[in-house]
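**Q** can't give you the sequence, but here's the structure:
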C-alpha cells in the first residue's frame, strides 16, 4: 500500500487509514509518502473552481472537519456554494452533476458548475419551498409556490427549488389576456379570485402572470365596421364588456355605434359576425319576429321594410323568403293578390278598400307595387308571380278555365289575352295514339304503307317527337287537301266534319275520330290508324286468291280506283262517309267476293284468255243491254269504285307453277338454240378468215426475222473485234495508271512522314522549353521565399532582442556585464534566458559580450 503521491497545486487527495478507517484530506502542492497502513482512496483530483456568476450544489456537506478525527456529514442536505477560492471536496461530500470523483481529473466539473439564474425584465422565476424557511421576512412552508420578477440575479438556496420560468404575455392593441385561477388567491392589484375563476386583462403591454394564474389564450378583438356587427350570446348571467348586465341565454348585437373593437367578456360568446342588410331602390323584404325599441323580439310579428335602407338583423329576426324586387308591371302584365288577414288597402285609386281574409283581386300595369305583409302574391303554377298577357297569332288559341263556374273555353287569336284573377290555363290531355298520329302528320302504321307519305305535308312542329307539348294551347291539325276529318264533341254528343285544306281546331270537349284502316298486300286489318279520310280519286291494291271451276288456284294482284261521292253542304251526307270505319277493308272484301264468285264459274283457260273482262264484269255488273257498267257505288259510305286493273296472275299450286315454268323454259331453249347455231356458223366463217390472215402474217414475220438475223451476225463480229482490242488497251492503260497512282502515293507518304517528324520535334522542343521555364520559375520563387523568410527571421530576432533588452533594462544588463561568467549564467537562468549564441548572419555574438557592449562604462552609468 505504501507509495509516493505527487499532489500538484490546486489538487487534493483522499487518504484512507486502513487501521482506523478514517479518510483524511490532503491538498497540494506536496509529495506525499503513504504509509503501510494508508491507502490512496481518491485523487489526485483538481479542486472545485466556481467562477463568478456560477454556483454548485454539494450533497452531504461536511459540518466540522478535524484532520485525523472522525467528522460529521449532513446526510440528505444540500449546500450551495458560490464564487470563492478553489476548494477541495471533503471525504463523503458529493458535488451534484459529477458524482464520480475519479473522473474529475480528466473531465473536470463542467456538468456540476451552473450559471446563476438571471431574470430579465418582464420575466419571473417560479420557486417552490422544499423546507420550511423564512426568506426576505416572509415565512415559506414546504410546498409553497412564489415567483421573483426581474431584473435580478437569483442566488439559489437549499430550501427552495426552481420550478420554471415565466415569460410575459404581450397584450397588443385590440387584444386581451384570458386568465384562469388555479386556486384561490389575491392578485397584484388586490383583487381576490377563487379557484377556477376566469377573467380578462385588457391593459396593453407585457403582462407577467402570477404563480396561481393560468394563461388560457390571447383573445383578439372583433373589428366592427359600418356593415358588420357582432352577434353575442350570454352563456350565463354576466356583465358585458360595455358594462351592461346580461341574463343567461340573452342574445344581442354590438355595432360600430357602440364600439369600434369588441372583446367579449367572460360569459359572453361571439356567435357570428352579422352583415348589414342593404335594400336598394325597388327592393323590399319582410322581417319576421321583429325587435321593438326595447330590443325585445316580438314573436310572430312581421314588418315590411323597403329600400333605400340598411339594417342589421337582430338575434331572432329572419327575412321571410329573402330580399325581393318590387313588382314592375307593364301594360300587358298583372299580379293576383290574396289577403291573409283583414286590412285597409290604400293602393287602390279612389280611397281605401277593406279587405277580408281570402279576398282575391288583381292589379294590372303599368304600375310598380310592393305588397304589404297582410297580402301574398298568388303563384301562377309555374313559379312565376307576374301574370302576362298571352299573345295569340291567327289560328292560335289557349284553353281557359273559370275557377268560379268551372267552365272551360278556348280563346282564339289574333289577340293577346290576360287571364283574370278567377281564371287559369287548362291543360287538355290527348290519348297517346292521337298524339302519335299528330306527330306523324295524321297517320300512323307499321310496315311499308303507301298512304303514310301523304301525311308528311301536315306535320306540325308543335308535335315534333321529343318536344314537350304545351297542353294549354289549343289542339290544331292542318287537314290535307281532298281529305276529311271528323271531330266529336262529347259534351253535346255531336260530330262535325272538316274538309281540307283547312285547319282543325279542337274545343275543350272535342276529340278526333280515329279511323283504323286495313293496309298492306294482302290487306291486314287495323294496320293504319289515321284521323284523315282521303276522299279520292285514289286507288287501292290487294292480292286475292281465286279458284277456277277446274280447281286451278290462282293469286291475282288487282288495283281499283276509288273516290267518295257525297253532297257538299248536306250534314247527313257528309257524316255518311264516316259510317264505315274501315272503308278500305270494306271495299276490298266486297270486290274480292265478287271476283272469287265470277272466277269459280269459269275454267282456267278461259280465265287466262279473258281475265280482265271477266273481273270488270264481276265487279261492276252488266246493264240491260249486256254491257259492263263503268262504276260501283256503295250506298253505306258513298264510296265509288271506277276502275279495276289486273297487275299480275300467278298459280298458287306449285305443280302448275312448275309446268308453266317448264313450258316457258322450253320456248326459251328453242329460241336460244337457233340463235346459238347461227352464231356458231358465223363464228366458223370468221375463224377461217382469221386463220388465213394469220398464216400470211406468219410468212411476213419469218422474212423480216431472217433479215434481222443477218444484221445480228454482222454486229456480233464487229463487237468481238472491238472487244479483243479494247481489252488489251484497257489492261495496258490500267497498269500505267496503277504505277502512276503508286508513285504519287509514295511521294505523299514521304511528305506526310516528314511533316509528322517535324511536328514531333517541335512539340518535344516546346515541352522541354516549358519544363525548363517552369523549373526556373520554381527556383526563382523558392529563392525569393528563402530570402523573405530570412528577412522576416532577422526582423523577428531583432524585435525579440529589442524586446528582451527593454524587458531586462539597462541596470540588469550592466549588472550582467560587471558580474563574472558564473554569476552571469545564474542571473540569466533566473531570468529564464539561456546562455546561447544568437546567430545573426554568419557572426555569432555571445550574449555576455553583447551585454557588455550594450552597457557603458561604470563611469557613464
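**A** That came in fine, so what should we check first? Fair warning: this is a prediction, and the values are worked out from it, not measured in the lab.
**Q** CA atoms for contacts and neighbours, from now on please.
**A** Fine.
**Q** and the longest helix belonging to the chain, how far out from the chain middle?
**A** Counting by DSSP state H, the longest helix found in the chain is helix 654-818. Using C-alpha atoms, centre = their mean, to the nearest Å, the mean C-alpha position of helix 654-818 is found 57 Å from that of the whole chain.
**Q** and for stretch 337-348?
**A** When distances are taken as C-alpha atoms, centre = their mean, stretch 337-348 is centred 52 Å away from the chain's centroid.
**Q** next one for the comparison:
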C-alpha cells in the first residue's frame, strides 16, 4: 500500500478527510504528515490567516468553538453566520470556513481589510442585519434599524451590523444653510420631533453631520441685501417668520436691508423675485396702483402719487400705472388741458383753493413744471400756434358749439373750452385749390393761368391741414364768389386779393365750357376772369345754297361790374357757364345770318357778315361796336374769323387747289429772289476769304523772323553760360579741397594732442595710485608693528605675577 508524506511548514495547515468517519480534521505544522489509506488531502498546505494591527476579516460559516461535540476536537459549523476576527495570533481556517472576497486559497489580502477610522465631525452609517440584544455599550436593535456613530473613533465591525456608508459633514459657512427632509418620523439632535417628509433648515455655522433619517435636499445660499434691493417673499403655509411676525398662507411681504443684511428663506417661504430700489429724481414722479395701507395690506383699486426726490421699494401687490415719468415741463407758450375724473380740492396758480368735480376742465399755463394728481384723468399738452399775417386757424367752443377763425399776426393758445375745428371741403374744391383755382384738360388754355395762384403752404404733401384757415390767392382782374351757408349770403372778392374763408363759408365752383368746339363742364374753377380776354370756338353754318361751312372765330370779351354794388357783383355769377352761354348766343346769330345768303357772297364778305350778325346795327345803319349780355354783364368787344373750311369734300378740294396754286406762285417768286441774294453773298464772302489768307501769311512770316532771332540769342547765351559755369565750378572745387585739407590737418593735430594728454593723465594717475598704495601699505605695517608691541607688553605684564605665585608654592592650593 502506498503512503504519502506531506511536509507542513510552521504556520501552515492542511485539511485531511477521514474516509471512514467522513470527518475532516485540521493538521497544523511544523510536521511531516503521513496520510493513511483512509485519509484524503482536501486542502493545503495553506498559510495561516494573519491579521495585521488595525485590520480585520470576516469569516463565513464559522465553527462554534465554545460548543465542541466530542472532547474539544469536533465542532459544528454555524452555516449562515459570520464572525469578525481582529488582530491576534495567526489562525487556520477550519473545514467549511471561508473568507469572502479572498482572491485565492493562499492569498487573503483582499479579505483582510483595514478597520474603518472615523475622523472628527464625520460619521459611519450602520444598519442592523438581525435583532441585537442590549449591551453595556449599545442599546437593543431590531433588524433593519439604522443608526450612526460619530467620530473620532475606530470602528470595530460586528457581524450583526452592516456599514451602509461613511458620512461626511456639511460645512455651513456664514450666509449658508442646509435644507433637510425627514425620511421617516424621528426626533432630531435638538430634540425636535420631525414628521415623515417634513423639511427644515439648519443654519448653525460649522460642521453639521446629517442624521441617518435626514436627507439633504440642497444647500441654500443667503441672499445679500443692500440698501438698493429687497426680497419679495410669499408664505406657503401659516408660520412665524425669523423676525417673530406671524404669517398666513399666501401672504406676501418684503425683507429689506433694515431687517437684515443677509437673508436665508425658510422652507415655508418662497422667494418670488428680487425687488430693486426705485429712485425718483427731483423732476420725476410715478403713480402706484394698489398701494400698501397702514395695516400692511394693499388698498386694492386705490392710486397713490409719489414725487421725487424719493426712494422706495414696490411692495407686493403694488405696481406702476405707467412707470416712472418725468415732470411735464411747460414753456412760456405752452399749457396743459387737464380733466378731473374725481372730486377734490385744488390750489390754483395764484394760490386760491378751487373745488373740482368730475368732468371739470381747466388750463395750467407755463413756464412751470407740473406733476399731475391722481384725481386728474385726461392730460393734453397745448402749444401756442404762431400765426403770420394772412394765416389763421379754426377754433370751436365745445360748450357753445360756436366756430370762429383766429387770424394773425399773433400767437394763439387754445382755451380750456376750445378745440381746433377741421373745416371740410368737397373733393372738387380741394382739387381746385391744389391746382391753383381750376382743373380740367391740360390742353385748355386757361389752365396755365392758374399756375401762378398755387399756394404750396396750404398743402403739406398731398393733404391739407383742415384746422388751418383756407385761403386762396385771387389773381389780378379776377373775381371769386364765397357763399356763407349759415347766413345764406354771398360775397365777391376781386383780385389781386387773398380770399380767407370763414368757418361756414365755401367757394362757388363754376363749371365752364372749354375746347373747340365747346364742351360743357370741361373746366371747373372758382376764379372768374373779368377780362379783357378772348373766347375761341368753331361754328358750323349752312348757306342758302346748302353749302356747309365750319368757321373758327375768336371773340374779345370782358365783364363790366360796378365794384361795391352788391347787385352788380352778384350778376357776375348769375350765369354758371358764361363761356358756353356766350358761344351759344354768338353761334345762333351767325347761323341765322349765313342761312340767308349764298356761299359765294359769304366767301367774299364773311368778316362783315359775321360782325354785323353778332353786333347788329343801330338806327343809322352802322354796325355796333360791342354786344352786352345783360344776364351777367358780359361784353363782346370784337370778333375775328380765324378760318373758314367747307364741310363738303368737293368744295374743300377746289378751295385747296386754288390756295395751293397761289402758294406755289408766291413760293417760286420768293425762291428766285433768295437764290439771287445767295449768289451775291457768296461772291462777297470769297473775296473776304482771299484777303484774310494774304493777311495771315504776312503775319506768319513776321513771327518766323522773330523766332529765328530769338533762337540765335539763346544759342549764344547757352554757350557762354556753360563755359562760365564750368570755370566757376572748377574754382569752387579747388577751394573746397584746400579748405578740407586744412581742416583735416587741424583735426589730426587736435587728435594727437588729445591722445598725448590722455596718456600723460593715465600715467600720472597710475603713479599717484602706486604712491598712495605704498603709503597705505607702510602705514598698515607700522600700525601692525605698534599693535604687536602693545600686545607683547600687555602679555608680559600679565604673566609676571602668575609665575611669581607658582614659584612660592601657592599653585596647589
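**A** Cool, got the structure. Quantities reported herein were computed from a predicted structural model and do not represent experimental measurements.
**Q** TM value for the aligned chains?
**A** Overlay of the two chains. TM-score (TM-score structural alignment, normalised by the length of structure 2): 0.70; 664 aligned residues with a C-alpha RMSD of 4.4 Å.
**Q** who touches residue 447 of structure 1 in this structure?
**A** Neighbour list for residue 447 of structure 1: residue 520 [criterion: C-alpha atoms under 8 Å, 6 or more residues apart in numbering].
**Q** what about it, which helix or strand?
**A** Under DSSP states H and E, no helix or strand contains residue 447 of structure 1.
**Q** hey, where'd the helices end up in the stretch 1-150 of structure 1?
**A** 104-107 (DSSP state H, counting those that start in this stretch).
**Q** so which elements touch the longest helix of structure 1?
**A** On a contact count with 3 or more C-alpha pairs under 8 Å, 6 or more residues apart in numbering; DSSP states H and E, helix 654-818 of structure 1 meets helix 821-830, helix 847-854.
**Q** for the ones you listed, which one sits closest to residue 149 of structure 1?
**A** Using C-alpha to C-alpha as the measure, helix 821-830 is the one of those that comes nearest residue 149 of structure 1, at 57.0 Å.
**Q** that closest one maps to which residues in structure 2?
**A** Alignment of helix 821-830 of structure 1 against structure 2: no match, by TM-score structural alignment.
**Q** so which bits of that helix are buried?
**A** For helix 821-830 of structure 1, burial by neighbour count (16 or more other C-alpha atoms under 10 Å) applies to 824, 825, 826, 827, 828.
**Q** tell me the angle it makes with helix 847-854.
**A** Using axes from the mean of the first three to the mean of the last three C-alpha atoms, to 10 degrees, the direction of helix 821-830 of structure 1 lies 100 degrees away from that of helix 847-854.
**Q** okay, the angle between helix 821-830 of structure 1 and helix 654-818?
**A** Using the same axes, to 10 degrees, the inter-axis angle of helix 821-830 of structure 1 relative to helix 654-818 is 150 degrees.
**Q** need the next SSE after helix 821-830 of structure 1, C-terminal direction.
**A** Following helix 821-830 of structure 1 toward the C-terminus (DSSP H and E): strand 837-840.
**Q** just checking, what packs against that next one?
**A** So strand 837-840 of structure 1, by 3+ C-alpha pairs under 8 Å, 6+ apart, packs with strand 843-846.
**Q** who's in contact with the counterpart of residue 500 of structure 1 in structure 2?
**A** Using TM-score structural alignment, the partner of residue 500 of structure 1 in structure 2 is residue 495. By C-alpha under 8 Å, 6+ apart, residue 495 of structure 2 lies in contact with 473, 474, 475, 476, 477, 478, 479.
**Q** quick one: residue 495 of structure 2 and residue 70 of structure 2, what's the gap?
**A** Remark: distance between residue 495 of structure 2 and residue 70 of structure 2 (C-alpha to C-alpha, to the nearest Å) = 153 Å.
**Q** for residue 507 of structure 2, same thing?
**A** 144 Å.
**Q** got it, and residue 636 of structure 2?
**A** For residue 636 of structure 2 relative to residue 70 of structure 2 (C-alpha to C-alpha), the value is 167 Å.
**Q** the more surrounded of the two?
**A** residue 636 (24 against 8; other C-alpha atoms under 10 Å).
**Q** please identify the residue in structure 1 that aligns with that one.
**A** Under TM-score structural alignment, residue 636 of structure 2 pairs with residue 641 in structure 1.
**Q** so its match: helix, strand or coil?
**A** strand (DSSP: H, G, I helix; E, B strand; the rest coil).
**Q** who's in contact with it?
**A** 560, 561, 562, 563, 631, 632, 633.
**Q** what about 6 Å?
**A** Neighbour list for residue 641 of structure 1: 561, 562, 631, 632 [criterion: C-alpha atoms under 6 Å, 6 or more residues apart in numbering].
**Q** circling back to that earlier point, let me have the helices and strands packed on helix 654-818 of structure 1 in a markdown table, extended by distance to residue 101 of structure 1.
**A** Output for these, formatted as a markdown table (distance: least, C-alpha to C-alpha, whole Å):
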| stretch | distance to residue 101 of structure 1 |
| --- | --- |
| helix 821-830 | 38 |
| helix 847-854 | 50 |
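**Q** looking at the ones you listed, which is closest to residue 227 of structure 1?
**A** Proximity to residue 227 of structure 1 (C-alpha to C-alpha) singles out helix 821-830 among those, at 94.4 Å.
**Q** which residues are contacting that closest one?
**A** residue 816.
**Q** next: stretch 6-17 of structure 2.
**A** By C-alpha under 6 Å, 6+ apart, stretch 6-17 of structure 2 touches 23-33, 39-48.
**Q** only the buried subset of these, as a ChimeraX command please.
**A** Selection of the buried residues among the contacts of stretch 6-17 of structure 2 in ChimeraX, burial being defined by 16+ other C-alpha under 10 Å:
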select :24,25,26,27,28,29,33,39,41,44,45,46,47,48
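**Q** please flag which of the contacts of stretch 6-17 of structure 2 sit within strands.
**A** 23-28, 31-33, 39-47 (DSSP state E).
**Q** count residues in the vicinity of residue 390 of structure 2, would you?
**A** Counted with other C-alpha under 10 Å, residue 390 of structure 2 comes out at 13.
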